[in-house]
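S.K.: Dropping the sequence and predicted coords here.
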Amino acid sequence: MSEHDHSGHSHSGSTKLLIVSLVFTSAYAGVEVAGGLWANSLALIADAGHMITDSLSLGIGAFAAWLSQRRASKTLTYGYARAEVIGALVNVLFMLGIVVWIVFAAFERLANPQEVGGTTVMIVAFIGLLVNVAVAWILMRGEKNMNVRAALLHVMGDLAGSVAALLAGFIVYLTGWLPIDPLLSLLISLLIGFASINILRDVMRVLMEGSPSDVDIDELKQSMGEISGVVEAHHIHVWSLSSSRHALSAQIKLDEIGEWDAVLPRLQALLGRRFGIQHSTLQPESGSRSILENRGKNVDGNGSSCSGKL
């Protein structure tokens, strides 16, 4: 089976996991909103907001996994990988909007405390805790690609939110101290806010064509230079097509230009195995002379090649 085919099956499995998790999370988010309104609990509504944003994240991940299986075209030569990044940008802006709403509502509740149904809050939050544990278990059984890991991180945040809501209901039930509800809702909003900012930073790094955070350029250059037959790798550019797909272009100075056919597979193996880069465009050079003076090839990391004078 080719590497391309294997990747397609991987995305298909991720899509199924994310859809199942999406159904669980979305269904309970609705229950939690209803319970929060019934009990007049901002902590429950805040946790429901967190679950809704996670549902969006799961939905975007599932859609991106499905969309990434579509073939590249003449106008989208890298395919639809960036759809994941654009969707993540929309998602994170929505998450930040929810944080602002929760913060304003919490301060309003602190200034004007309102009665909260502690028993209802505890029951709904406890069921939410069980749902989040079930979703986390589903995701941990699957392949740990970027989409699934990100979804799992959000679910762990949901677990913390459910515990906070459960604690709020318990304290209100025992003591009647109403400020605990908006205070814990502020804590939940901080969880959402930090997660949102981290995602936004990663999204902007991809959109600005920044080098991936998990690729050390100095280490990459040194490792390429240690390949037998390579004098130096320079003019290196590394960028992300999506959260899990990286691309590279570089010029490779060789001891002998005639060794290129042997050197190229070694470089491709290094880039794929050690740095997770499957899309590469490598231009060979002979000594200090440009390949413009030599007969060579411009070959991409997927095996496509174009022979002739470059």
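M.R.: It's in. Numbers count the residues shown, from 1 in each chain.

S.K.: C-alpha only now, for contacts and for neighbours.
M.R.: Fine.

S.K.: Helices of the chain, residue ranges please.
M.R.: Using DSSP state H, the helices of the chain run over 3-39, 42-67, 82-111, 118-140, 146-175, 180-207, 217-225, 260-275.

S.K.: how close does the closest residue to A29 other than its chain neighbours sit to V90?
M.R.: Distances taken as C-alpha to C-alpha, 6 or more residues apart in numbering put A48 closest to A29, at 5.0 Å, once the chain neighbours are dropped. With distances taken as C-alpha to C-alpha, to the nearest Å, A48 is found 19 Å from V90.

S.K.: another structure for you, compare them:
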Amino acid sequence: MHSHSHCHSHSHHGTSDNASKRIGWAFFLNVIFTIIEFIGGWLTNSTAIMADAVHDLGDSLSIGSAWILNKLSDKKADNTFSYGYKRFSLLGALINGLVLITGSIWILLEAIPRLAAPQMPQAEGMLLLSIFGIAVNGFAAYKLSAGESLNERVLNWHLLEDVLGWVAVLIVSIVLLFKPWPILDPILSIAFTLYILFNVARNLKETVLLFLQATPNEKQDKEVRNLLLSKPEVNKLHHFHIWSLDGEHSVMTVHLVLRNEVTISQMKALKNQLQEELATFTFVHTTIELEFSDEQCRDGI
């Protein structure tokens, strides 16, 4: 005898129009400024500004994908995407990571040779661009700070990091106005780039693992398993899976093998109890199949 318990709970982060407007503002500011940066980096002959432009390009992609996903998350699940559209964020993160790695390698290929033969960048232009950078990123961060969605909070951190990056460019440009130390420019760009690569590699690893449907949280996995096995009606479990749609929203499925003497009323009570206790894990979808120990599982063990 099979009994299915389907529990659905839908949580939408930042599906309001206000969140979309704020993210849209930040996106357009970042894209326009990234273009200005690449031109400015080329005109001032500064690899540090070019490195920051690559960082900002990554942020533009993040904000752009977050903006699209913010709109997509309003869409309900359909026949094509039965779990909804949350998994698109993983695709966005993967593309973003690959673009940033390509850009970072390009910056390193430009900056490393300059350590041996440093070229003096135009310090005045660097100074002007850094002030502009602090103002633009600071304003975008201020706009997003009003938001409460996870998307907005994460993007806000990105923008605050950019502000700090521009503060570093500002300090170097002021030093270069007084001291002709052109080697500071490639050193700063390599430091920026290695920082970007470190973060991208970490996020990319997490994204790939989620794509491959690895267990998102091993501690949680153990807790849920122990909770299910702690019930006196449950003999053992199999086909136990927890996987994540997007790193935030997880799905859980399991087959519970019951003791043979369990009655229908006990099964109902068990289902109600599990529904309450599993609620603390905030799964967006759970499927529990109940089986008796003397029956053959159709999926195999």
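M.R.: Received, thanks. These numbers were taken from a predicted model, which means no experiment stands behind them.

S.K.: returning to that earlier point: of A48 and V90 of the first structure, who's got more company?
M.R.: For A48 of the first structure versus V90, neighbours defined as other C-alpha atoms under 10 Å are more numerous around A48 (28 against 14).

S.K.: tell me the contacts of that one?
M.R.: For A48 of the first structure, the contact set (C-alpha atoms under 8 Å, 6 or more residues apart in numbering) comprises A29, G30, E32, V33.

S.K.: And the second one? What does it align with in the second structure?
M.R.: Going back to what we said before, that points to G30 of the first structure. Aligned against the second structure by TM-score structural alignment, G30 of the first structure finds its counterpart in I35.

S.K.: Its match: how many residues sit nearby?
M.R.: Neighbour number of I35 of the second structure under other C-alpha under 10 Å is 14.

S.K.: One more: H8 of the second structure?
M.R.: 13.

S.K.: Pull up the gap between the closest residue to it other than its chain neighbours and S16 of the second structure, please.
M.R.: Leaving aside its sequence neighbours, H8 of the second structure sits nearest to H285 (C-alpha to C-alpha, 6+ apart; 5.0 Å). Distance, H285 of the second structure to S16 of the second structure, by C-alpha to C-alpha: 23 Å.

S.K.: Looking at those two, which one has more neighbours?
M.R.: H285 (16 against 13).

S.K.: Give the equivalent position in the first structure for that one.
M.R.: In the first structure, the residue matched to H285 of the second structure (TM-score structural alignment) is H279.

S.K.: ok, now L159 of the second structure?
M.R.: Here L159 of the second structure is matched to V155 in the first structure, going by TM-score structural alignment.

S.K.: mind listing what its match touches?
M.R.: Applying C-alpha under 8 Å, 6+ apart to V155 of the first structure gives the contacts M51, D54, N132, V135, A136.

S.K.: Distance of the aligned partner of P186 of the second structure in the first structure relative to I171 of the first structure?
M.R.: For P186 of the second structure, the aligned residue in the first structure is P182 (criterion: TM-score structural alignment). Distance check for P182 of the first structure against I171 of the first structure: by C-alpha to C-alpha, it reads 12 Å.

S.K.: So those two - more neighbours on which side?
M.R.: Neighbour count, other C-alpha under 10 Å: between P182 of the first structure and I171, P182 has more, with 26 against 17.

S.K.: pretty sure that one contacts L44?
M.R.: No. Using C-alpha atoms under 8 Å, P182 of the first structure is not in contact with L44; the gap is 9.9 Å.

S.K.: now stretch 19-30 of the first structure, how far from the chain's geometric center?
M.R.: The chain centre lies 19 Å from the centre of stretch 19-30 of the first structure; the measure is C-alpha atoms, centre = their mean, to the nearest Å.

S.K.: Can you get me a residue count around T263 of the second structure?
M.R.: Neighbours around T263 of the second structure, by other C-alpha under 10 Å: 11.

S.K.: rewinding a little: between the contacts of A48 of the first structure, which is nearest D214 of the first structure?
M.R.: For those, the residue nearest D214 of the first structure by C-alpha to C-alpha is A29; the value is 33.6 Å.

S.K.: Done for today, thanks.
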